[in-house]
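Q: Kindly return the folded structure for what I paste below:
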Amino acid sequence: MSFDRAAFADKIRRSMEHLDVEDNEVVASTGIPDARFAVLRAGGADPTGDEVLILADYFDCDYKFFISNERLAAFEETDSLYRKHGDLFSKSDRRSLQQFLYLCECESWLWKSNAYRSDSFHFSPQGSNFKRQGQTAASALRVHFGYQDDQIPSDLFRDLRKLGIHVFRRKLENSSISGVMIRHPEAGRCILVNYDEDVYRQRFTAAHELAHALMEDSEFNVSLTRDGSNLMEVRANAFASHYLVPPAFARAVLSRVATWDDTAITEWAKRLKVSTEVLRISLKDLGIIDNIIFDQLKGSRVPRHQKVDPEIGSETGRTRDRKLSLLQRGLSMHYVSECLEALDGGRISHARAAEMLMVREDEMGEIKALFTLTGTQ
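A: The predicted model follows:
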């Protein structure tokens, strides 16, 4: 089959639209001469192997995407997303979203190559009470995972991956966006959590987006920090609250707390790894506290420095800084371990591992040393 120049040119054009970049920006960043790039964008010539690799690197995608005459479907979800919510995503956030989708594609390949088998869980909402639908779905999923009535999910991100959902955290410039859920035509359900939020809020957002992934057929969802009027958002909030603060636990344990004051709610919020706002709403909904106490606790907060990121834990010094740097790039410790395992197993090359981790090849040694040192692999 001959190379389809028109399809190649169309992929360049649409990639530029998604990242909101102009010709001069591509030329300046890639080093491809202006006249040559104009020819490629117009479909007037076949690209060289180096040009394919350079453009794939610039647009944060697998080089195979550009040389294949197919694989246009992945554009459709992003096209629809930007048509509806384009004003929410800055140029920087569009780049972050593109890199997120690339990581999901890579992880999907890693799972297939490793014969990873995910759990099958289906839930069909019944009735017209959206809040109750979310609560019922949360209870059903807890049963599916074998959680005891009073057991708290210790690793929410692991639960999502068990369901075959790709979840990554990445800082977004628009702080009003809590999370994004996209159904990728190849990778499946993908969830992006805004790393700009504190770790407790990130945990709630992940559970919130999980609800959208489980109970809706939409191609995508964008959740905003203040969007409580939408019934789908109400259902997702109810799901997240019930999954993270199980009613059975609240009735068996939290109802026995003698006095609900600032100290009590901050201490229990830390144990449950949820915000004091989520906890006090749960306590009020279950009748454990009344409206007066609910209002009195409104100003209570767990200090941000006391909220420990589960992927960093108690690490300190240089090890903590290195892990933090990886997280800030949008990588999860789980994903890095997957890449290094594939590298050690000979399933990917050193260069390919660097591409999948979005780092330079000379950084690979430091990453391998870090994960060997901490026993993460």
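Q: drop to CA atoms for contacts and neighbour counts, all remaining ones
A: Noted.
Q: list the buried ones in stretch 279-287?
A: Taking 16 or more other Cα atoms under 10 Å as the basis for neighbour counts, the residues of stretch 279-287 that come out buried are 279-280, 282-283.
Q: Would you mark the buried spots in whichever strand or helix holds residue 35?
A: If you go by DSSP states H and E, residue 35 is part of helix 34-41. Residues of helix 34-41 classed as buried under the neighbour-count rule (16+ other Cα under 10 Å) are 37-38, 40-41.
Q: Mind putting those residues into a markdown table with distance to residue 272?
A: Output for these, formatted as a markdown table (distance: Cα to Cα, whole Å):
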| residue | distance to residue 272 |
| --- | --- |
| 37 | 54 |
| 38 | 56 |
| 40 | 54 |
| 41 | 53 |
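Q: From those residues, pick the one nearest residue 18.
A: Nearest to residue 18 among these, counting by Cα to Cα, is residue 41 at 15.2 Å.
Q: Show me the residue at the heart of this protein, geometrically.
A: Using Cα atoms, centre = their mean, the residue of the chain that lies closest to the mean C-alpha position is residue 192, 2.4 Å off.
Q: give me the element that residue is part of.
A: Per DSSP H and E, residue 192 falls inside strand 188-194.
Q: Which helix or strand lies directly C-terminal to that strand?
A: Under the assignment DSSP H and E, the closest C-terminal helix or strand after strand 188-194 is helix 199-215.
Q: ok, and what's touching that next one?
A: Under the contact criterion Cα atoms under 8 Å, 6 or more residues apart in numbering, helix 199-215 has outside partners 122-125, 134, 156-157, 160, 167, 178-181, 189, 191-195, 221, 223, 232, 235-237, 239-241, 243-244, 273-275, 307-309.
Q: what's around residue 73, how many residues?
A: Burial of residue 73 is recorded as 11 neighbouring residues (other Cα atoms under 10 Å).
Q: is it true that it touches residue 183?
A: No: because the distance of 11.3 Å does not satisfy Cα atoms under 8 Å, residue 73 is recorded as not touching residue 183.
Q: Compute the distance between the closest residue to residue 10 other than its chain neighbours and residue 11, please.
A: Using Cα to Cα, 6 or more residues apart in numbering and skipping the chain neighbours, the partner closest in space to residue 10 is residue 41 (7.6 Å). From residue 41 over to residue 11 the distance is 9 Å, taken as Cα to Cα, to the nearest Å.
Q: got it, and residue 331?
A: Summarising the geometry, the distance separating residue 331 from residue 11, computed by Cα to Cα, is 26 Å.
Q: more neighbours, those two?
A: With other Cα under 10 Å as the criterion, residue 331 and residue 11 differ in neighbour count, and residue 331 comes out ahead with 23 against 18.
Q: Would you do the same for the sequence below? I want to compare the two.
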Amino acid sequence: MMGVRGVAVNQKDLAHKLRQAREKLGLSQEEVAQALGVSRESLAQWERGERLPPALHLQRLAWLYGLEEKSLFEGGEVRYRDGLSVLLPEGVSLSAKARLELQRWLEFLDAYAEFLKEEGEPLSPAPQGILRELRPLGGLLTDVRRASSEARKVRERLALGQDVIPDLRVLLDGLGILVYQASLGEGLASRGEQVPEGEGSPATIWGAFYRHPQLGFSVLVNVDSTPGRQVFTLAHELSHALYHSRLPGILCRREALPEEKEVETFANAWAAHFLVPGNALKERVGEWVGDPRKLSAEDALLLAHHFGVSYTLLLYRLLNERLITEDTFRAWSRISPRVLAQVLGLSQEPYHLPAPSFLGELGRFPPSVLRRVRRAVLEGRLSVSEAAGLLDVDSTTLQRKLLASAEEEAESKEALELAKELNFRTPGRRRKALEA
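A: You can find the predicted model right below:
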């Protein structure tokens, strides 16, 4: 019979493939239905062959199961997508929500590569610039003893010195690494529970690193984690781009697979040193309290805010640099950073799980993507509907957020207040005569 997109569909065969794909992944009908936003009974009817799924839902099912959509209509076995097979090795179990978001990310990368081709921009999966300069021979470094020196080398190459790292999302985007944000679920660790993953339980995913065959490096960050955790994830994924370019991709989970542990351990160590350099930490401690033995938990929280990292990461760095003892570390780990922040008059927001409102909209994409798409629409090379399809948003959202005029109707209050203070010119200086 004729079905989805005018393609002849063997309804019984399609139902069998959908049911088999779901069962192979160990997903329940309830999980899949919730991820798609449909009733479980609707999904059951599709799997029994009583009804055909609408085109949009069939597309999402293909994303969710990691299948090539065309193979659902063709004879023989279904074909799995390469990107998902790279990120999901045998034995890794994901929730339906996380699996769907991973597929959306991979679908976007493919569509964006096609957009750049049409724009006439060169595509290269090979590392460029600093990513090429600093990658180790063979593209794989796992020696944790080199993490500190390598982090220092990258800081020097980026002219960061011992300073606090700027917005990492913007920094990676400037290096040519596409950062995509997605809601992958909180997971146990994000709620502070120390419960080990059981066999077959959905993995807690912090992010992913993927070497796209046309775009090169892209990373995904789970926004259902605290801001501090997201910063660490970005630094962790940057380490993969710098030192593990030989890998086609890796899903960064709370429990790494045995074959991934060396790579993940190095990335963790490098990220910690990159975000909080040992010399800079010791210098701050010396300036603030003098003797490290006078450090308090309140000082640790202030240091965390200074470096823009989580309280937990800062405690580990203090311990790593032998500025506190293990007993002190354990004692301070039991203290709530939210309470300390309140005591010190600091924002408690960094210690709460965010409730992102942008999901399904434009906040998922890096600045470089939004800039290119906006320019292509404004210059008439891309229609609004084509741009909405590329970014997987509705046309109204696109018009309201991406294509909005950047010019305000009236000057802001700040601009008026600072007009006198900032509207000046530095007087020219005469050159000094060179001494003989």
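Q: which residues sit in contact with the residue nearest to residue 10 of structure 1?
A: Taking Cα under 8 Å, 6+ apart as the test, what residue 41 of structure 1 contacts is 8-10, 12-13.
Q: Which stretches in the stretch 301-436 of structure 2 count as helices?
A: For the stretch 301-436 of structure 2, the helices defined by DSSP state H, counting those that start in this stretch cover 311-320, 326-333, 337-343, 367-378, 384-391, 395-397, 413-422.
Q: Dump those to CSV, plus distance to residue 122 of structure 2.
A: What follows is the helices of the stretch 301-436 of structure 2, written out as CSV (distance: least, Cα to Cα, whole Å):
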stretch, distance to residue 122 of structure 2
helix 311-320, 39
helix 326-333, 49
helix 337-343, 47
helix 367-378, 14
helix 384-391, 19
helix 395-397, 28
helix 413-422, 40
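Q: Can you name the element that comes right after the lengthiest helix in structure 1?
A: In structure 1, assigned by DSSP state H, the helix with the most residues is helix 91-113. Reading on from helix 91-113 of structure 1 to the C-terminus, the next helix or strand found by DSSP H and E is helix 130-144.
Q: next helix or strand past that following helix?
A: Using DSSP H and E, the helix or strand that directly follows helix 130-144 of structure 1 along the chain is helix 156-162.
Q: now that following helix, how far from the chain's geometric center?
A: Distance of helix 156-162 of structure 1 from the chain centroid (Cα atoms, centre = their mean, to the nearest Å) equals 11 Å.
Q: what range in structure 2 matches it?
A: Counting by TM-score structural alignment, helix 156-162 of structure 1 falls onto residues 168-174 of structure 2.
Q: Now that stretch on structure 1. Mean distance?
A: For stretch 168-174 of structure 2, the mean distance to aligned residues of structure 1 following superposition is 1.8 Å (mean Cα distance after the TM-score superposition for structure 1).
Q: residues touching residue 42 of structure 2, list them.
A: Here residue 42 of structure 2 is in contact with no residues (criterion: Cα under 8 Å, 6+ apart).
Q: quick one: what's aligned to the residue nearest to the centre of structure 1 in structure 2?
A: Aligning on TM-score structural alignment places residue 192 of structure 1 opposite residue 220 in structure 2.
Q: shouldn't that match be in contact with residue 184?
A: No: counting by Cα under 8 Å, residue 220 of structure 2 sits too far from residue 184 to count as a contact (10.0 Å).
Q: what's the closest non-adjacent residue to residue 370 of structure 1?
A: Spatial nearest neighbour of residue 370 of structure 1, chain neighbours left out: residue 319 (7.0 Å); criterion: Cα to Cα, 6+ apart.
Q: For the one you found, which three-state class applies?
A: Here residue 319 of structure 1 is helix, with the state taken from DSSP: H, G, I helix; E, B strand; the rest coil.
Q: just residue 184 of structure 2 next, same as before
A: Of the three states, residue 184 of structure 2 takes coil according to three-state DSSP.
Q: The one 5 residues further on too?
A: Classification of residue 189 of structure 2 into helix, strand or coil gives helix, according to three-state DSSP.
Q: my guess is residue 393 of structure 2 contacts residue 361, does it?
A: Yes: look at residue 393 of structure 2 against residue 361 with Cα under 8 Å: they come within range, at 5.8 Å.
Q: ok, and what's touching the match of helix 156-162 of structure 1?
A: Applying Cα under 8 Å, 6+ apart, the set of residues contacting stretch 168-174 of structure 2 is 178-179, 231, 234-235, 238, 366-368.
Q: Can you give me the neighbour number for residue 404 of structure 2?
A: As a burial measure, residue 404 of structure 2 scores 10 neighbours (other Cα under 10 Å).
Q: cool, and residue 164 of structure 1?
A: Going by other Cα under 10 Å, the residues that sit close to residue 164 of structure 1 add up to 21.
Q: excluding its backbone neighbours, what's nearest it?
A: Leaving aside its sequence neighbours, residue 164 of structure 1 is closest to residue 118 (5.0 Å, by Cα to Cα, 6+ apart).
Q: Which residue in structure 1 aligns with residue 357 of structure 2?
A: In structure 1, the residue matched to residue 357 of structure 2 (TM-score structural alignment) is residue 325.
Q: Distance check, that match against residue 114 of structure 1.
A: Using Cα to Cα, residue 325 of structure 1 is found at 27 Å from residue 114 of structure 1.
Q: picking that back up, average gap between the strand holding residue 192 of structure 1 and structure 2?
A: For strand 188-194 of structure 1, the mean deviation from structure 2 after alignment is 1.5 Å (mean Cα distance after the TM-score superposition for structure 1).
Q: Does anything pack onto that strand? Which helices or strands?
A: helix 91-113, strand 166-170, strand 177-184, helix 199-215 (3 or more Cα pairs under 8 Å, 6 or more residues apart in numbering; DSSP states H and E).
Q: got the ones you listed as CSV, with mean neighbour count columns?
A: CSV is the format used below for those (neighbours: other Cα atoms under 10 Å):
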stretch, mean neighbour count
helix 91-113, 19
strand 166-170, 24
strand 177-184, 22
helix 199-215, 23
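Q: Touching, the residue nearest to the centre of structure 1 and residue 169? I think so.
A: Yes: under the criterion of Cα under 8 Å, residue 192 of structure 1 lies in contact with residue 169, with a separation of 5.6 Å.
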